[in-house]
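> how would this look folded up:
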Amino acid sequence: MTFTKGMSYWVTRMNKFNWGRGLKHLQARYFAPTFGMLFAILTLIAALSFPQNSAAQTYQFNTVSVEGNQRIDTNTILNYAGISRGQTVSAGQLNEAYQDILGSGLFESVEMVPRGSNLTIKVKEFPTINKIAFEGNRKLKDDDLSGFIESRSRQVFSPTKAERDAAIITEAYAQNGRASARVTPKIIKRSDNRVDLVFEVFEGGAIEVQRISFVGNRAYSDRRLRKVIGSKQAGLLRAFIARDSFVEDRLEFDKQVLTDFYNSRGYVDFRVTGTNAELAREQDTYFVTFNVQEGQQFRFGQITTVSEIKGVNADVYQDILKVRPGVVYSPTLIESSIARMERQGIKDGVDFLRVEPRISRNDRDLTLDVEFALVRGPRVFVERIDVEGNTTTLDRVVRRQFDVVEGDPFNPRQIREASDRIERLGYFSEVDVEAREGSRPDQIVVDVDVEEQTTGSVSFGASFSTNDGLGLSIGFAERNFLGRGQQLSARIAGSADTINYRINFVEPAFLGRDLEFGLSTSLFETSDRNSLFDTTTADLTPSIAFPISENGRLSLFYSFGYSDMDDYTGTSGILASEVAESGRFSSGIGYRYTYDTRRTGLNPNAGVLLSFGQEFNGLGGDQDYIETTARIVGQTLAFGEEVTLRATLEGGALSYFNDQESRAVDRYSQQIIRGFEPNGIGPIEGTEHLGGDYFAALKFEAEFPIGLPDEYGITGGAFYDIGSIWGIDTTNATSAVNSQDFELRHVIGVSVFWESPFGPLRMNFSRALEDQPGDEEQTFDLTVRSNF
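Okay, here's the model as predicted:
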């Protein structure tokens, strides 16, 4: 049976079939199982038996015209369409042309109208932006918001771009702790197809961090860790302090500083396993939790140095290391050791020296053995250093932060250190330092991209103390004067009885070297000082300072001064004779040496500051004397770094010669220990304190938490002070002078510290355990300073 005859057979059988009588029988036995197959066969037969006589529609246009365009040139629109006269195009290609024109972002609507051999493209252009405005914004100013958005006046308005700008502004508010902010772009139509673009801002309230907690920490308390991170809990004065607002991106920074904190204390396995910021049900506050895994604290084990460079003696480099076994491990100490070795390599003329720290872990005794390997690095040179983004700051200010110049061997560590120094300048809000391949594979170009920020300030301040009462001040400061990296400041401060003028100038890189030049001048006047006499002191001091060791710095200075006493109203013969003298000029030279390990010492929790100086006067002027002062301060953190312990020892001595004597305006009369008024101890004639030629003080103090929530910023303290002022010439005394010998005073007391939004406030409550007749005690002392 052929295919055609078979088809006729089935048709004949279907026509003869009695559908009414056999429907049930057919449905049950034949129709249900064979209907699907039969339908498929019929469809296939139809497809094979009847030819395709319909084809995809095509167009061919003799003319292509554009209507509705005013600003956009016709040829530009035709280029977007990509349809030429006489070109055969399909319906799909016509649709692609429509999409291309619409996708240009220049038109609000596009219509393709084919009429026979003619194609008309009808467009409606987007309007241009007449102006951009912001409404409802208070926390962020218009200038700040304008810098965030892409839309600009006199540009074509794009709804997509406007929505994107609204999202960017919303994100900016979120970064400022206002996650509920909403921004809606709206347009106001103007003539000539122009619109005003208005961003309506609903700022919402700042969502605060109600609580920051840590899970998994054992070595350090939540209170200690909260001091490390940038996020802060909401405190009592949340209306004045914005740092408690929740900023999601800040959590990544917090995780990094937590890791750095633990690593610097020997916890090399520390990691933050997760952070959780949970929004309260009322959606007005966050609860932030850091999940941490501390691990064990490691210390340095064996420390050795090996040399893989011929002619380089490893023992020389081993001897300059300051790290010793048993010290708590810290990556910072490794970096400082590498830097010290590389500097030694430069001194020895070893080019391309690299120091590789090879660390071996000893889990049994929790130590890390470090082997410093001296190897020869790749022969790569610095081709040039390019600085971009600095519109005010001179290039040389940035370049001098590098220890390398063009042509020097390339050292990645030195580049990282230079980047850190540039950031610490405080001149730039953004610093990006990258190294890339130069004109040859052995050449490196260092790109420095910076974004400048404001470095000048004008301040108005108020002060109050139990000694001087209420005071006011006005000041100006510029940390990057004329873009040269120089510092210039001027300040006027006064109270009811005092006035102080001061101007300071500092050039940190005098003559292009690590040599700091300073020039300071001041004028200080008091009236009715302790109801005894008025004083006038002035000085002009140029100085230079430079490092002489890793932690030591030496300052050399010349001092020209003037001092005078006037209007004495007391009964002391000594003071009367001193006031009767005319003003004295002084001229002398001096030096001061400081040694500070608070930042670069082996122990991150402890530091020592030592200062010693002398001033030799007699180079002209009216005074011949030597003044010697010394001060040493030691500080450490104890009890899980929650308690700060500090000890201070200081003293001074005035030694006059050539038959000269000191005067009250020159002698020591300041408050050297707590618990006594300024000029309240020392030699006394009658009831009038005279000051002394010598002073010494030893002070111990501790600061510790007192159980209040740390977001209040209130801590407690205790102190114990010992000190004395003594020594004076009694030639002009009209009565007995008491307390001129070395006699110690002992004071104990407690303190309350408050890190208020107006500045650090301290209240001292003290009691003298041992005093001398005529001493003026001070049982309460409060100081606070505020800048508006």
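
> Every contact and neighbour count from this point should use C-alpha atoms.
Will do.

> residues near L637, how many?
Neighbour count for L637, taken as other Cα atoms under 10 Å: 17.

> For it, which three-state class applies?
Counting by DSSP: H, G, I helix; E, B strand; the rest coil, the backbone at L637 sits in strand.

> again with I706
coil.

> quick one, what contacts it?
714-716 (Cα atoms under 8 Å, 6 or more residues apart in numbering).

> Export those residues to a markdown table and append columns for neighbour count.
Shown next, in a markdown table, are the contacts of I706 (neighbours: other Cα atoms under 10 Å):
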| residue | neighbour count |
| --- | --- |
| I714 | 19 |
| T715 | 19 |
| G716 | 19 |
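
> Which of those fall within strands?
Using DSSP state E, the subset of these located in strands is 714-716.

> Dump those to CSV, plus distance to N137.
Formatted as CSV, the ones in strands among the contacts of I706 follow (distance: Cα to Cα, whole Å):
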residue, distance to N137
I714, 34
T715, 38
G716, 41
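
> Can you tell me which of the residues you listed is closest to S577?
G716 (46.3 Å; Cα to Cα).

> Which residue is the nearest non-sequential neighbour of the closest one?
Nearest residue to G716 in three dimensions, chain neighbours excluded: V752, at 4.7 Å (Cα to Cα, 6 or more residues apart in numbering).

> how many neighbours does that neighbour have?
V752 has 18 neighbours, counted by other Cα under 10 Å.

> same for the host helix or strand of A653, what does it pack against?
Element membership for A653 (DSSP states H and E) is strand 643-656. With contacts defined as 3 or more Cα pairs under 8 Å, 6 or more residues apart in numbering; DSSP states H and E, the packing partners of strand 643-656 are strand 625-638, strand 694-704.

> Please generate a structure for the following sequence too, so the two can be compared:
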Amino acid sequence: MAKHERALAVAKDGGNTRLRQIVFAFFFLISAVLLALPNLASAQQYQFGSIGVEGNQRIESAAVISYAGLKTGQTVSAGQLNAAYQRVLASGLFETVELVPSGNRLVIKVQEYPTINLINFEGNARLKDDALASLIESQSRRVLNPTVAERDAARITEAYAQSGRLAARVTPRIIRRSDNRADLIFEIFEGGIVEIERIGFVGNQEYSDRRLRRVLGTKQAGLLRALFKQDTYVDDRIEFDKQVLRDFYLSRGFVDFRVTSVNAELSRERDSYFITFNIQEGQQFEFGKITATSEVAGADPDEYLAAIKLKPGVMYSPLQVENAIARMETKALKQGLDFVRVDPRITRDDANLALDVEFAIVKGPRIFVERIDIEGNTTTIDRVIRHQFRIVEGDPFNPREIRESAERIRALEFFETAEVNAREGSSPDQVVIDVDVVEKPTGSLSFGATYGTNDGFGLVVRFNERNFLGRGQTVGFSFSTASTITDYGFNFLEPAFLGRDLAAGFALRYQEYEPNEARFSNTIGEFQPTLAFPVSEYGEMALRYTLQNSEMDINNGEALAGSIIDTEAARGDIWKSSVGYTYSFDTRNRGLDPNRGVLLEFGQDFGGLGGDYTFIKTTARAIAETRVYHEEITLRAVLEGGALYSPDKDSRADDRFITTARNIRGFEPFGIGPREYQGGGVQDDALGGNYYAVARFEAEFPLGLPDELGIRGGLFYDIGSLWGLDVSSPNVIYEDFSLRHVVGFSLFWETAIGPLRFNFSKAIQKEKFDKEQNFDFTVSAQF
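Below is the predicted model:
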């Protein structure tokens, strides 16, 4: 029994051994085959005596073979054959590609993409077909490429996102036609507008949310904006707003200001955003000690310091520092000192919240401008852009001047983008200035409507081209009509006449005016060429010549014998030829959202160089405005006046001054001043006056209403008079100087159809026969 069991065990063990040997041999064989396969594949070679193409209809066979990059008689591996396949497929011309070796012949089988028969957009209403067609690469009668079509769909979707329709979806569809053609259809679901419901700020203490919202380019959706204009969420605009906020605070002395984050939360309904700017204002700094040092021979630091306008104790502003540096470097150029640089060295005085500024006058590197290269201006000619540079080839290189030139180019508003950069030229002491611009449309055609309490409803049509024929010239035409006035105008302006900082132009005007408040009407035709040029940093001088034909008529009704108006109208039409000038000094609108400024303006016209009328007409105006109480309240004061001198005492009512709501509120046009009056309704003719003087004081402030309403309030006080005539009569009243006083309240409403202003006024001192007007309303809308 034991022997039998041992025999069975030995037999079983022998069987297992043989089984293990068989399995081992099987795995060894498989491994050897797997190891040999790559060598076999890599060793496989092809050599084709001919290469043929099948399935192509439009694409030449030679072109397909060229894409493959294979030649007859050339030995190629399987890997090279696969690379050839990839090259043919990457051409984007074929839907399928197959390489079939057959002996010593290679057959390339292809199926071409169809030709685009037509391109349609379906479902679009907000963006028109023409606008969408300009965004896509695919074109009719070109080969259809699905990859390009997908890119086109993404571009269209992005265009909708930029207009606030974040839910928009675009799906490209292909409809096959005969003869290997296809229609490409973009199915569009536009979705709804995603508005900005609310913009808030966290961390602001010096300025209110309302004040900061006025700085941003992004706006909240207002009451009427929901009907006419949507304010939408755009990432790029938010990034720009962060920089605008920083510039706003820096210009007011908050040198440590920063935006820590911006949170944009989508509402539960996914139709609006709530945006919150988290900011840190820091402390407000003033200018401390202002000093200057010089490392340049011939540059006296005290003399340069006297040339700037910085004073200790004034709120710190980087813009004022930049202006001071520009004045110093300009002074160095006038003294013949080249390559002079002014470096501001700023020291913080945290204890006194002041910044001490030391202007170091140093010698910069001797680098010259080799050339100025301009690219991208397909319409605008080079000289328009070059005129914005104060330097030319061969001049010393000044980085500050290059930055300022870039700003002037952008200020033209001829280009979507304008980049100005400097790079090394042909040698280390030479630089090349590269100007890269992208053109944008500069013409506009607008239609508008106006309404005034006195003039009623009116229509306005304007055409304006700011870059006529790419020469930087402005050409404009306007037409406006209302119940009392019809006006046609044409103007032309060359801003760089003779290649200099000299603006030259002319204006043509034709006007028919029939005021409701007067018994006469007049028709005016006018031609006026002008020249304007800067005389200082803020000052400008304008010279003009005026040739005017004026015809005065009595309206329907009986003439009154001996009346002044009838006598003047009986002279018919007269010619006026005059030369004049206007000097203006304007510091308003300087820097980022300025909070103060003044305008001083003085002008005269001298008539009598030919024509039928000799006169001297003088006007003057002064405006000062500032913002107080954390810049929430705007205070404004205006003083203006005029005088007309006629040596022959032959002025007419259409030559003399009149008062309107634009210079003294609370009265109708022709409502105050000299009048020829006879009781019982016989006569009440407003005559105008040779002299006028007006002072207006106004405060504009928030009313505590929600910002999205766009409503602000105002209080005003006007005081003025209109007096003086060349010829009088016993029936003339109010010929002498007599002040009128008016107080009132205003409502300002920024709406989608234009700014509205409502004036409620009360004359607290007036004359008996003055024509009072207690309410005035104006609107001007463009569409």
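
> hang on, the earlier thing: which part of structure 2 lines up with the strand holding A653 of structure 1?
Mapped onto structure 2 using TM-score structural alignment, strand 643-656 of structure 1 covers residues 633-646.

> And stretch 374-385 of structure 1, by the same measure?
Counting by TM-score structural alignment, stretch 374-385 of structure 1 falls onto residues 361-372 of structure 2.

> do stretch 254-261 of structure 1 as well
With TM-score structural alignment as the criterion, stretch 254-261 of structure 1 aligns to 241-248.

> Need the counterpart of S611 of structure 1 in structure 2.
Under TM-score structural alignment, S611 of structure 1 pairs with E601 in structure 2.

> no no, E743 of structure 1
When structure 2 is aligned by TM-score structural alignment, E743 of structure 1 is paired with S738.

> Pull up the gap between that match and N731 of structure 2, please.
For S738 of structure 2, the distance to N731 of structure 2 equals 17 Å [Cα to Cα, to the nearest Å].

> elements contacting the longest helix that structure 2 contains?
Scanning structure 2 for the helix with the most residues, using DSSP state H, yields helix 2-43. Of the remaining helices and strands, those touching helix 2-43 of structure 2 by 3+ Cα pairs under 8 Å, 6+ apart are helix 78-90.

> which parts of the helix it packs on are buried?
Buried residues in helix 78-90 of structure 2, counted by 16 or more other Cα atoms under 10 Å: 80-81, 84-85, 88-89.

> again with stretch 307-327 of structure 2
308, 310, 315-317, 319-321, 324-327.

> what span of structure 1 lines up against it?
With TM-score structural alignment applied, stretch 307-327 of structure 2 matches the range 320-340 in structure 1.

> before we move on, the earlier item: how many degrees apart are the strand holding A653 of structure 1 and strand 625-638 in direction?
Taking axes from the mean of the first three to the mean of the last three Cα atoms, to 10 degrees, one finds strand 643-656 of structure 1 and strand 625-638 inclined to each other by 170 degrees.

> could you give the angle of strand 643-656 of structure 1 to strand 694-704?
170 degrees.

> How are the helices of the stretch 401-550 of structure 1 distributed by residue range?
Using DSSP state H, counting those that start in this stretch, the helices assigned to the stretch 401-550 of structure 1 run over residues 412-424.

> Next one: whatever residue of structure 2 lines up with V209 of structure 1 relative to T634 of structure 2, how far apart?
For V209 of structure 1, the aligned position in structure 2 is I196, judged by TM-score structural alignment. For I196 of structure 2, the distance to T634 of structure 2 equals 27 Å [Cα to Cα].

> same thing with F277 of structure 2?
Distance, F277 of structure 2 to T634 of structure 2, using Cα to Cα: 25 Å.

> Just want to know which of these two has more residues nearby.
Set side by side, F277 of structure 2 and T634 show more neighbours around F277, with 21 against 18, by other Cα under 10 Å.

> On the three-state scheme, that one is what?
In terms of secondary structure, F277 of structure 2 is strand; the call rests on three-state DSSP.

> Equivalent analysis for I156 of structure 2, please.
I156 of structure 2 ends up helix, using three-state DSSP.

> Then the one 10 residues further on?
Following three-state DSSP, the label given to L166 of structure 2 is coil.

> Enumerate every residue touching whichever residue in structure 2 pairs up with V665 of structure 1.
Counting by TM-score structural alignment, V665 of structure 1 corresponds to D654 in structure 2. The neighbours of D654 of structure 2, taking Cα under 8 Å, 6+ apart as the test, are 522, 552, 688.

> thinking again about what came up before, what's next to the strand holding A653 of structure 1, contact-wise?
624-638, 662, 667, 693-705.

> Same check on stretch 161-174 of structure 1?
Stretch 161-174 of structure 1 is touched from outside by 140, 145, 148-151, 179-185, 199, 203, 247, with contacts defined as Cα under 8 Å, 6+ apart.

> Looking at those residues, which two lie furthest apart in space?
Greatest spatial distance among the contacts of stretch 161-174 of structure 1 (Cα to Cα): S151 and V247, at 26.3 Å.
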